[in-house]
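*Asks:* Fold the following, please.
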Amino acid sequence: MKMKLLLMLLPFLQQPIWVSASPDSPLSSPQFPSISPTSIMPAFSPTPGMQAGNEQNPTDSHKKMVIVVLVASTALGVVILSLSCLWFHYSKYPSKPNTNNAQSSDAEKALALAPCLSKFSSLKVIGKKGSVVIIDYKKIEKATNNFLECNILGEGGFGCVYKAQLDDDMEVAVKKLHCQNENAEREFENEVDLLSKIQHPNIISLLGCSINGDTRFIVYELMQNGSLETQLHGPSHGSALTWHMRMKISLDIARGLEYLHENCNPPVIHRDLKSSNILLDANFNAKLCDFGLAITDGSQEKNNIKLSGTLGYVAPEYLLDGNLTDKSDVYGFGVVLLELLLGRKAVEKVSSAQCQSIVTWAMPQLTDRSKLPNIVDPVIKNSMDQKHLYQVAAVAVLCVQAEPSYRPLITDVLHSLIPLVPVDLGGTLRVAEHGIVNDDATCQQT
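*Replies:* Sure, this is the predicted structure:
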């Protein structure tokens, strides 16, 4: 059986294998078969004589090697030429960056900076209306000179406010909040969220915010003349505030509150209106600030809100029953109006263990025309028209009524004050060099 198989395979074993003539030749690889006529012919004429003739040809292997080298060189040249063309194209026509993707990456960076910022409904695109601008903490640190003590403008419940100067020489105010509990964190988020959507001449402007660990920063426009509280009860004791200037400040406050109550949708209740939360710019224009406790009317069950505010400014119904409405802000406004009129603090110590509110002390005298002039702030005592004094006192009395339904709307208060403020200060009163001109004829509401 084995012998028979060998006899059957013998003709095939005698055939020449041309592609493997030399073990060291590149043609030993099946990828490069010979294409010369002499290499093809033996497949059709497998005679011993032709085998010997081809085996004796010394140039056949050399020709095959030359062909392979040419093919490989050509392929390598094509690859190099293709890469060179691609490099030339991208160096001459670089791809343009996608602006939208850049903005999106900025927004994503802001969200990555502080996960809590994702709660803000207004955080959409950085740098546009209704958005929150994220400022790098290092810039805040540099702008405040590493929070130097001499740059402190004021102090609050959760931290200090610093005067700062940004790289572009813009002066700003930076509120530094230590958010080590939920209340502080909630106030930070609430203020940034509300102010990012509010724009009004009598409401402080939000410029940006920043986060570093448990510390939060809110950046505002700088108000050069500080707070109304400092002006009235600080070292100057109100000497920079004339009667007309005080009326102008009260009108500014009323305009800011009217915007919150009537123009915001949903309406906003400030909930902590007081003289320290009213700031004055270089021209004594007043702006409301500190919206950490503010709420949007209808956004939650107001009767279940935790009691917050400042003693002396909190409305009785909110203090006793927790009932909160826009009339609660009107009460706070009335207290501030009394501070402007009388030059006294909202709450003053009567003894070491007893305090008295300005409302309790002043109410019996405000309605008595014979006593009223005697309790007015001495700085302005002889500088106003008596009739105007009685009008302002009447407005204040209505605003601090114990029953909220007896208090006027802030819009009504606003229209009552406009005729008492000179034209050049935003009202309708015309004032001559030596007094009021045609007061009755020119007092009109707008």
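*Asks:* alpha carbons only for contacts and neighbour counts from here, please
*Replies:* OK.
*Asks:* Next one: E182 from R271, what distance?
*Replies:* 19 Å (Cα to Cα, to the nearest Å).
*Asks:* just N183 next, same as before
*Replies:* With Cα to Cα as the criterion, N183 and R271 are 15 Å apart.
*Asks:* cool, and R344?
*Replies:* If you go by Cα to Cα, the gap between R344 and R271 works out to 22 Å.
*Asks:* Neighbour count for these two, which is higher?
*Replies:* More crowded of R344 and R271, by other Cα atoms under 10 Å: R271, with 27 against 20.
*Asks:* and that one, which of the three is it?
*Replies:* coil (DSSP: H, G, I helix; E, B strand; the rest coil).
*Asks:* Quick check: it touching S328?
*Replies:* Yes: look at R271 against S328 with Cα atoms under 8 Å: they come within range, at 7.1 Å.
*Asks:* I'd like to know which elements the host helix or strand of S61 is packed against.
*Replies:* Applying DSSP states H and E as the criterion places S61 in helix 60-92. Contact here means 3 or more Cα pairs under 8 Å, 6 or more residues apart in numbering; DSSP states H and E; on that basis helix 60-92 packs against no helix or strand.
*Asks:* which parts of that helix are buried?
*Replies:* Residues D60, S61, K64, M65, V68 are the ones in helix 60-92 that count as buried (16 or more other Cα atoms under 10 Å).
*Asks:* and the next element down the chain from that helix?
*Replies:* helix 99-113.
*Asks:* List the contacts of that next one.
*Replies:* With Cα atoms under 8 Å, 6 or more residues apart in numbering as the test, helix 99-113 has contacts from L117, S118, K124, V125, I126, I134, I211.
*Asks:* what does whatever helix or strand comes next after that helix contact?
*Replies:* The helix or strand immediately downstream of helix 99-113 is helix 137-143, counting by DSSP H and E. Contact with helix 137-143 is made by F147, A164, Q165, L166, D167, V174, S210, I211, N212, as judged by Cα under 8 Å, 6+ apart.
*Asks:* dump the residue contacts of the second one.
*Replies:* Right, the one you point to is A164. Listed by Cα under 8 Å, 6+ apart, the contact set of A164 reads I140, A143, T144, N145, N151, E171, V172, A173, V174.
*Asks:* try 6 Å this time
*Replies:* Listed by Cα atoms under 6 Å, 6 or more residues apart in numbering, the contact partners of A164 are A143, T144, E171, V172, A173.
*Asks:* contact partners of whichever strand or helix holds A362?
*Replies:* Here A362 sits within helix 358-366, counting by DSSP H and E. Residues from elsewhere that reach helix 358-366 (Cα under 6 Å, 6+ apart): A346, V347, K371, L372.
*Asks:* rerun that using 7 Å as the cut-off
*Replies:* With contact meaning Cα atoms under 7 Å, 6 or more residues apart in numbering, helix 358-366 is reached by K345, A346, V347, K371, L372, A393.
*Asks:* one more to put side by side:
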Amino acid sequence: MKPITNTILSILLLLCFLFEFSSSSDTITSTRFLKDSESILSNRGFFELGFFSPPNSTERFVGIWDKRVPVPTVFWVANRDKPLNNKSGVFAVSDDGNLVVLDENYRILWNSNVSNAVVNSTARLLDSGNLVLQDSVSGTIIWESFKDPSDKFLPMMKFITNSITNEKVQIVSWKTPSDPSSGNFSFGIDPLTIPEVIIWKNSRPYWRSGPWDGQVFIGIPDMNTDYLYGGNLVIENKTYSLSIANSNEAQLFFYYLNPNGILVENQWNIEDQKWVVAWSAPETECDVYGACGAFGVCDSQRTPICSCLRGFRPENEEEWNRGNWRSGCVRNSRLECEKKNISVEMGKDQDGFLKLEMVKVPDSAGWIVASENDCRVQCLSNCSCSAYAYKTGIGCMIWRGDLIDIQQFKNGGADIYVRVPYSEIAYESGISKDMKVVIIASVVTGTFILICSIYCLWKRKRERERQTKTKFLMNNGDDMKHDKVNQVKLQELPLFDFEKLATATNHFHFNNKLGQGGFGPVYKGKLVDGQEIAVKRLSKTSGQGLEEFTNEVMVISKLQHRNLVQLFGCCVDGEERMLVYEYMPNGSLDSMVFDSTKAKVLDWQKRFNVIEGIARGLLYLHRDSRLKIIHRDLKASNILLDRDLNPKISDFGTARIFYGGNEAQARTTKVVGTYGYMSPEYVLNGQFSEKSDVFSFGVLLLETISGRKNTSFYENEDALSLLGFAWKLWRENNLVALIDQTIFELHYEAEIVRCIHVGLLCVQELAKDRPNITTILSMLHNEITDLPMPKQPGFSSNQIEIHTEGCEQNHVGTCSTNMITITSFDGR
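*Replies:* Down below sits the predicted model:
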């Protein structure tokens, strides 16, 4: 019996040991720590804690990730600013009761830093994703990861700001998708008089939600009470706490502050098995804090997006006209109370208010106890009060000094009343005092005949211009008469006088010549008002210039985007045909990137900005403009750089419009474009689509990164073209060799190599394999983390052969290569 008894006791002891181990599978104690390659799971297996390496990195971190989804998503990182260099790290509870991350020499890289920690405390991973450190005896929570978050915000977490103790619970972005260290952006509650949530960039506001009205943040359009899954802001004893409850546990979601400062709501799509973006901010340029400066209002639906409030004008007219609106606006005239230097009495010539409807109210709102009527009175009685608003749930808001970060909404927001002098009120309402009525009546009577005369002269001039344009269009191809492109109202395009353009260019002097293209010469000019322009003048010997002129006027006359060159107007005078554009002081991309001296100005950040800008311009042409447009001649010389090196796509002479909503591609018997940038299906078969532009974009991307032309490879090279060279380096896993040494920096290497990868995807031989421009932008911004493997680029192994299918055949059955136009157009 004794051996049997001993066996039973052994089994019971083993079971007790196994029970103790399994019961602590979500727990770390002073005797049970984690080594690299080990992990713990929350009770129901929702979350896992262990060691990991970010993408494209060998450094090791302690983190928490969700086990319910197949996509690796790290929600919290312990030692984000002090990585481990190898796999010998340890995560443990130290002797003083704090959580610590130790390296192989037992040096502390991170600790929970709790002053009231107790000996023999226990750390436990909860099913909410929260790691808590608690007193093993009382169960009191001493520290929790939810109060020391990384870059993500999970349901059941709370953003907290205590304006007395300065306690802050905020999320901070990663530096890059491969580097979890603290980035430039943070997100949390700003404890103003009326609280808001803010994204800061290096401690300066980058985006703001607008004030909290008890249910929603009024600066977020279309926000309703169901927003944020029942988000609620509680204010108690100077402590502000924002929480987000998740009543539906099956719906997985989180908020994420990415390295570019974008706050994203991600939801798990069960069908597609991936995270999808449900909401993000900022979304437009107008969402960025103070986009239009003081007393400016931003409207993303208008061009330009910034305008001054009524009664105000740009402080710096020159900068404002160049699209730099940060200097903001100033009053047209002083307030009445400032003139008198006292608070004005009710009645005569007092200041008043102009109403601005449905806007994101300005930053730094003050709050006073007042009814809606008293709100106006109190603001008017204080000369420092520049505006007021009354919003249910908030009450009376007033602003002193400059009004910053106003945004126009289509709906929602609030109405704000901006203080202006009496003269602006009289102008706005059309009502004035008796004396002013007499003066205005006298002036109107005295100028009526003059106005009528000017109007008649103007009308006659416009009629002559209309007849000139109509005659021009009728004389340039009967096939244009029935084309849908007539939907573009050419009459709205300004017509320049030949004499004015001749004067502006010093009579087309050689010293003002910027370059020469297939259309003709391009000249720099300056109008009498100081506006700098670039004038493309159709050469009388140009073979395709007249057709390109007509096409470009029709295509670009209604396009407006920050990454497209702006067409100011045209000139049709006798045999003269000219296009007038905005002037680009930094010329074309090829004049910069292919010049060893000038290329040094374009560091990697500037080159990435150029690449991204070109992509955004293409996105507008392919998807966002009212007409789908294929450029067909995208190349480095057609990318112009403004004063700030922002790229603008130019030269729409060969562009084509797709009118059908489902039209994906077209075919032509007349192939026009530039060798080295044209896609294989276009060169060989005359087929073009948005994927043709994607191919050209890929060539541009690789040229911009390498500083070398696609067609600059000769007998001494290992490859026939830049595409072939890039493909060779890809197969050798040596893409770093492609990077222009003037931009190479080790901490940018992964980002640059990723962009080369995107470029190779764009230049794949088959159009169906290439991504569209929307996907390309997501790839460039790391929104798509796992890139597909590229296939062999077009024109990377054999010389280009022009097949007869791609050209018009002449009577003897041969194909003329003259149908391929090789243009050289220096930037304006």
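*Asks:* Could you measure from the alignment partner in the first structure of L684 of the second structure over to N303 of the first structure?
*Replies:* Matched across to the first structure, L684 of the second structure falls on L320, judged by TM-score structural alignment. With distances taken as Cα to Cα, L320 of the first structure is found 12 Å from N303 of the first structure.
*Asks:* What ranges does the first structure have for its strands?
*Replies:* 152-155, 160-165, 171-178, 206-212, 215-221, 268-269, 278-280, 286-288, 295-296, 347-351, 354-357, 431-432, 435-436 (DSSP state E).
*Asks:* which one of those strands lies closest to L228 of the first structure?
*Replies:* When those are ranked by proximity to L228 of the first structure, the top entry is strand 278-280, at 5.7 Å, counting by Cα to Cα.
*Asks:* Where in the second structure does the closest one fall?
*Replies:* Counting by TM-score structural alignment, strand 278-280 of the first structure corresponds to 639-641 in the second structure.
*Asks:* so how far does that stretch sit from its counterpart in the first structure?
*Replies:* Mean deviation of stretch 639-641 of the second structure relative to the first structure after superposition (mean Cα distance after the TM-score superposition for the first structure): 0.4 Å.
*Asks:* which of the residues in stretch 181-191 of the first structure are buried?
*Replies:* Buried residues in stretch 181-191 of the first structure (16+ other Cα under 10 Å): A184, E185, E187, F188, E189, N190, E191.
*Asks:* Mind listing residues that contact that stretch?
*Replies:* F158, C179, F291, G292, L293.
*Asks:* can you redo the residues you listed as TSV with neighbour count and distance to P11 of the first structure?
*Replies:* Below are the contacts of stretch 181-191 of the first structure laid out as TSV (neighbours: other Cα atoms under 10 Å; distance: Cα to Cα, whole Å):
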residue	neighbour count	distance to P11 of the first structure
F158	15	103
C179	18	96
F291	25	104
G292	22	102
L293	19	105
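*Asks:* from these, which two are the most distant?
*Replies:* Most distant of the contacts of stretch 181-191 of the first structure, by Cα to Cα, are C179 and F291, 15.8 Å apart.
*Asks:* Y417 of the second structure reaches E357, doesn't it?
*Replies:* No: using Cα atoms under 7 Å, Y417 of the second structure is not in contact with E357, being 8.6 Å away.
*Asks:* N646 of the second structure reaches V610, doesn't it?
*Replies:* Yes: contact criterion Cα under 7 Å: N646 of the second structure and V610 qualify, at 6.2 Å.
*Asks:* quick one, which of these two is more surrounded?
*Replies:* For N646 of the second structure and V610, the more surrounded residue by other Cα under 10 Å is V610, and the numbers stand at 24 against 21.
*Asks:* Now do the same for that one: its match in the first structure.
*Replies:* Per TM-score structural alignment, V610 of the second structure is aligned with I249.
*Asks:* ok, and the closest non-adjacent residue to whichever residue in the second structure pairs up with E258 of the first structure?
*Replies:* Aligned counterpart of E258 of the first structure in the second structure: L619 (TM-score structural alignment). Nearest non-adjacent residue to L619 of the second structure, counting by Cα to Cα, 6 or more residues apart in numbering: I773, 5.8 Å away.
*Asks:* can you tell me how far the one you found sits from E575 of the second structure?
*Replies:* Going from I773 of the second structure to E575 of the second structure by Cα to Cα gives 40 Å.
*Asks:* Which of the two has more residues huddled nearby?
*Replies:* Neighbour count, other Cα under 10 Å: between I773 of the second structure and E575, I773 has more, with 23 against 10.
*Asks:* Isn't the more buried one up against L621?
*Replies:* No: the criterion here is Cα under 7 Å, and I773 of the second structure misses it with L621 at 10.1 Å.
*Asks:* Would you mind measuring from the residue lying closest to D633 of the second structure once chain neighbours are set aside to N638 of the second structure?
*Replies:* Excluding the flanking residues, the one nearest D633 of the second structure by Cα to Cα, 6+ apart is G673, at 5.1 Å. As for G673 of the second structure, its distance to N638 of the second structure is 11 Å (criterion: Cα to Cα).
*Asks:* Then L12 of the second structure?
*Replies:* L12 of the second structure sits 81 Å away from N638 of the second structure, going by Cα to Cα.
*Asks:* more neighbours, those two?
*Replies:* N638 (25 against 12).
*Asks:* just checking, that one touches I649?
*Replies:* Yes: N638 of the second structure lies in contact with I649 (Cα under 7 Å); the separation is 6.1 Å.
*Asks:* so who does the most centrally placed residue in the first structure touch?
*Replies:* Residue closest to the mean C-alpha point of the first structure, counted by Cα atoms, centre = their mean, is V132 at 1.8 Å. Residues near V132 of the first structure by Cα under 7 Å, 6+ apart: S122, L123, I126, S196, G208.
*Asks:* residues near I126 of the first structure, how many?
*Replies:* 18.
*Asks:* Hmm, it is touching L207, no?
*Replies:* No: with contact defined as Cα under 7 Å, I126 of the first structure does not reach L207; the gap is 11.6 Å.
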